[in-house]
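Novice: The following block contains a protein sequence and its predicted model.
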Amino acid sequence: MSMPNEMERRQQIIDTALQLASKRSWHAVAMHDISNEIKLPLVQIKPLFRSKDAIAEAIFDRADDAMLALNDNPTFQQQNSQQRLLTAIITWFEALPNNKAVLKAIMAYKFEPGHIHLQAHGVTRVSRTVQWFIDIANIRQQGLKRICIEISVTASYLLSFAHFIHDKSPGHERTRHRLAKMLARIVDADTRQI
C-alpha cells in the first residue's frame, strides 16, 4: 500500500476534522484529536495545516473548487450571466459540509470576539470568492458599474449564506428562490443582462 500524497493527506485531515466535529462539535475538536484519529504526528500535520482554522479555510476552499469546476461544464457555459451567478453560488453552498450544525459552529468560532484576526481574514476570503463568482459568471462590466455589481453580489451571497445555513427545504429551494430574487435585482433593466 502506497503512502498518501500531500493532497490526499490534506483531504484525510479535513474529512477527519469534520467527522469528529459531527460527533462532538467543532469547538471540541483539537488538532491532537485529528492526529490521534489518523495516526499522524502533529509535526507532520503542521506543514499541511498550521491551525484548526486553516482546516476550516480548506473546507471553504473545497467549495471554491466545486464552484470553479462549473467552468468545464458545457451546460453551465450556455447559461446567461445571471443564471451562471445563481448556479455558481448555489454550487458553492452545496459543496459545504452537509452537517449544518458543524458549519454553524465553524462560523460561530470565527465570529467570537477574540478572533478579530479570523474576521479580518474572512473579509478577504469573501472578497476573493465573490471575485470568482463574478469571473465564472462572465460578468465584464468595469468602473463604477463593476463596483456596484461587486457590492450587490457580495450582499446577495452573504444574505443567502445566512439563510442557507438554516434552510431545511428540499434541495435548498428556499435559499435558491431567495438568491434568485436578489440576483434579479442586480440585472440591468435595459439589457436584461448583468
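Specialist: Thanks, I have it.
Novice: Please make it C-alpha for all contacts and neighbour counts, starting now.
Specialist: Fine.
Novice: Spell out the residue ranges of the helices in this protein.
Specialist: Shown for the chain, the helices assigned by DSSP state H span residues 6-23, 31-38, 42-45, 52-68, 74-77, 81-94, 100-110, 116-136, 143-164, 173-186.
Novice: got the contact list for the first one?
Specialist: For helix 6-23, the surrounding residues in contact (C-alpha atoms under 8 Å, 6 or more residues apart in numbering) are 26-29, 34, 37-38, 48, 55, 58-59, 97, 99, 101-102.
Novice: Those residues: which two are farthest apart?
Specialist: 48 and 101 (25.2 Å; C-alpha to C-alpha).
Novice: what sits against the most centrally placed residue in the chain?
Specialist: Most central in the chain under C-alpha atoms, centre = their mean is residue 60, positioned 3.8 Å from the mean C-alpha point. Residues counted as contacts of residue 60 (C-alpha under 8 Å, 6+ apart) are residue 96.
Novice: How much space separates it from residue 103?
Specialist: From residue 60 across to residue 103, the span is 10 Å (C-alpha to C-alpha, to the nearest Å).
Novice: hmm, back to that, is it possible to get TSV of the helices of the chain that adds distance to residue 193?
Specialist: Listed next are these as TSV, based on distance: least, C-alpha to C-alpha, whole Å:
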stretch	distance to residue 193
helix 6-23	38
helix 31-38	47
helix 42-45	47
helix 52-68	21
helix 74-77	15
helix 81-94	7
helix 100-110	33
helix 116-136	13
helix 143-164	12
helix 173-186	9
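Novice: Give me whichever of those helices is most buried.
Specialist: Ranked by average neighbour count under the criterion mean count of other C-alpha atoms under 10 Å, the helices of the chain are headed by helix 81-94 at a mean of 22.
Novice: next up, a second structure to put side by side with the first:
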Amino acid sequence: MEALTKAQILDTALQLATASSWEQLRLCDIASALNCPLSALYQQISTKDQLADAWFDRADQQMLSHCYQGRSASERLYLAISSWLNALAPYQQQTGQMLLYKLEPGHVHLQAAALLRISATVQWLREAAALSASGLARIGQELALSALFVGVFVHWLNDRSDGQQQTLQLLQRKLSAGDKLGLWR
C-alpha cells in the first residue's frame, strides 16, 4: 500500500463531513473510507484538529500562489483575501463546523491555537500584499487587518449569496475605509 498523503486524508475527511458533519466525523471513519489502518493516518495527522489546520493551510497556499504586483495595496489585499476565501468555498459549511468545533468550551487549547493561526494568516496577507509599514504603523496595520480579516471571514461563513458577493462587497468597503485612514501601506 502506498503511503497516504495529508491531502488525501483531508479530501476524504471533507467528503465524509459533507455527508454528515464535522462534529460526527471520526478518524476511524476516514481510515475505513481510505481502506487503511488508523496507524497510516497517524503518520500524517494525529488529531482531527490537524485536519482543520491542513484545510486552512491549503487556503494560505492558494492565497500565496498568486502574484498581486502592479496594483494598489488595497487591491492586493482584496485579491489575497478573496483568493483565501475562494479556496475554502467548496466546503463553506464544513469550514464553519470546524470553527465551531474549535470554539467548544472544553477546547481552550484549540481556541488559543486559533488565535495564533489568525495571526499567521494575517502575516501572510501582509506579505502577499507587500505591505511595508513598520513600527507603530505596522502594529496598527496588523490590528486593523486582523479585525478586518476576522469580520469578513465570519460574514463569509454565513453568506449564501451567489459567489459570496455580499462578503466581497463588505471586504471592499472595509478596505476602502482602511485606505481613507492610510492603513494599507
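Specialist: Nice, thanks for sending it over. Model, not experiment: these values are computed from the prediction.
Novice: And the counterpart of the residue nearest to the centre of structure 1 in structure 2, how far from residue 138 of structure 2?
Specialist: In structure 2, the residue matched to residue 60 of structure 1 (TM-score structural alignment) is residue 56. Note on residue 56 of structure 2: its distance to residue 138 of structure 2, by C-alpha to C-alpha, is 24 Å.
Novice: now do residue 156 of structure 2
Specialist: Separation of residue 156 of structure 2 from residue 138 of structure 2 (C-alpha to C-alpha) stands at 26 Å.
Novice: Same check on residue 144 of structure 2?
Specialist: With C-alpha to C-alpha as the criterion, residue 144 of structure 2 and residue 138 of structure 2 are 10 Å apart.
Novice: corresponding residues in structure 2 for stretch 143-151 of structure 1?
Specialist: Taking TM-score structural alignment, stretch 143-151 of structure 1 hits residues 135-143 over in structure 2.
Novice: Give me the distance from the matching stretch to the chain's centre.
Specialist: Offset of stretch 135-143 of structure 2 from its chain centre (C-alpha atoms, centre = their mean, to the nearest Å): 22 Å.
Novice: Tell me roughly how far that stretch lies from structure 1 on average.
Specialist: Its matched residues in structure 1 lie on average 0.6 Å from stretch 135-143 of structure 2 after superposition (mean C-alpha distance after the TM-score superposition for structure 1).
Novice: What's the match for residue 26 of structure 2 in structure 1?
Specialist: Checking TM-score structural alignment: residue 26 of structure 2 goes with residue 30.
Novice: Please tell me I have it right and that match contacts residue 51.
Specialist: No - counting by C-alpha atoms under 8 Å, residue 30 of structure 1 sits too far from residue 51 to count as a contact (9.3 Å).
Novice: So for stretch 18-27 of structure 2, what gets flagged as buried?
Specialist: By neighbour count on 16 or more other C-alpha atoms under 10 Å, the buried set for stretch 18-27 of structure 2 is 21-22, 25, 27.
Novice: Which neighbours do residue 60 and residue 103 of structure 1 have in common?
Specialist: residue 96.
Novice: Structure 2: which residue goes with residue 12 of structure 1?
Specialist: By TM-score structural alignment, residue 12 of structure 1 lines up with residue 8.
Novice: what's the distance between the aligned partner of residue 36 of structure 2 in structure 1 and residue 9 of structure 1?
Specialist: Taking TM-score structural alignment, residue 36 of structure 2 has residue 40 as its aligned residue in structure 1. Residue 40 of structure 1 is 10 Å from residue 9 of structure 1, where distance means C-alpha to C-alpha.
Novice: Residue 190 of structure 1 now?
Specialist: Relative to residue 9 of structure 1, and taking C-alpha to C-alpha, residue 190 of structure 1 is found at 51 Å.
Novice: what do you get for residue 106 of structure 1?
Specialist: 21 Å.
Novice: Give me the contact list for stretch 166-178 of structure 2.
Specialist: Residues beyond stretch 166-178 of structure 2 that count as contacts (C-alpha under 8 Å, 6+ apart) turn out to be 74, 77-78, 82, 144, 148, 152, 155-156, 159, 184.
Novice: Many thanks, we can stop here.
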